[in-house]
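*Asks:* heads up, no residue letters with this:
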């Protein structure tokens, strides 16, 4: 069964757009695989350490604020390091 030529110009435009979209998507995937993933693998642990330090600072500020507001210290989580 042979494919028919589109009867409406918008159908051809839609097919052309889909073709371009597929090519662009392939380029995006290639870029992510070639550029982003290797960089994340090289620097991922540093980023996690930085994020952990910032989260620790935020938790400390929240604890300080809670102490000032209620007067009682918040409970320490079970896995928190001992001061």
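*Replies:* Thanks, I have the structure now. Since the model is a prediction, treat every value here as computed from it, not as a measurement.

*Asks:* from here on, contacts and neighbour counts on C-alpha atoms
*Replies:* Will do.

*Asks:* show me the contact partners of the helix or strand containing residue 17.
*Replies:* Taking DSSP states H and E as the definition, residue 17 sits inside helix 9-31. By CA atoms under 8 Å, 6 or more residues apart in numbering, the residues outside helix 9-31 that reach it are residue 6.

*Asks:* here comes the other one, which I'd like you to weigh against the first:
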């Protein structure tokens, strides 16, 4: 096995920076999983419930229009 070549200072800094980036990405992923995802799930279910209520209202209006008596005929124009 060849002897290890000593690293230059910029290589050390690059290695340290990469390690910090990996740690920050892990922290960020944990934050997304623990804080953001549950909140999105909670709010998306509320949004679906609201949409369902509005769709029910729309369906009722469509039924009302369909079941309404036809308008009286217009008198002929002279």
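*Replies:* Here it is on my side, so go on. Here the structure is a predicted model, which is why all the values come from computation and not from measurement.

*Asks:* tell me how they score on TM after superposing.
*Replies:* With the length set by TM-score structural alignment, normalised by the length of the second structure, the two chains reach a TM-score of 0.53; 53 aligned residues with a CA RMSD of 2.6 Å.

*Asks:* read off where the helix holding residue 17 of the first structure ends up in the second structure.
*Replies:* Under TM-score structural alignment, helix 9-31 of the first structure corresponds to residues 9-31 of the second structure.

*Asks:* how far away from the center of its chain is that stretch?
*Replies:* Taking CA atoms, centre = their mean, to the nearest Å, one finds stretch 9-31 of the second structure lying 28 Å from the centre of the chain it belongs to.

*Asks:* just stretch 61-70 of the second structure next, same as before
*Replies:* Relative to the chain's own centre, stretch 61-70 of the second structure is displaced by 37 Å; criterion: CA atoms, centre = their mean.

*Asks:* about what we covered before: with the second structure overlaid, how far apart is the helix holding residue 17 of the first structure on average?
*Replies:* Here the mean offset of helix 9-31 of the first structure against the second structure after fitting is 0.2 Å, by mean CA distance after the TM-score superposition for the first structure.

*Asks:* C-terminal to that helix, what's the next element?
*Replies:* Counting by DSSP H and E, what follows helix 9-31 of the first structure is helix 37-70.

*Asks:* how about that following helix: buried residues?
*Replies:* For helix 37-70 of the first structure, the buried set under the neighbour-count rule, 16 or more other CA atoms under 10 Å, comprises residue 63.

*Asks:* that helix vs helix 9-31, what angle?
*Replies:* 80 degrees (axes from the mean of the first three to the mean of the last three CA atoms, to 10 degrees).

*Asks:* which other helices and strands contact helix 37-70 of the first structure?
*Replies:* Judged by 3 or more CA pairs under 8 Å, 6 or more residues apart in numbering; DSSP states H and E, helix 37-70 of the first structure is in contact with no other helix or strand.
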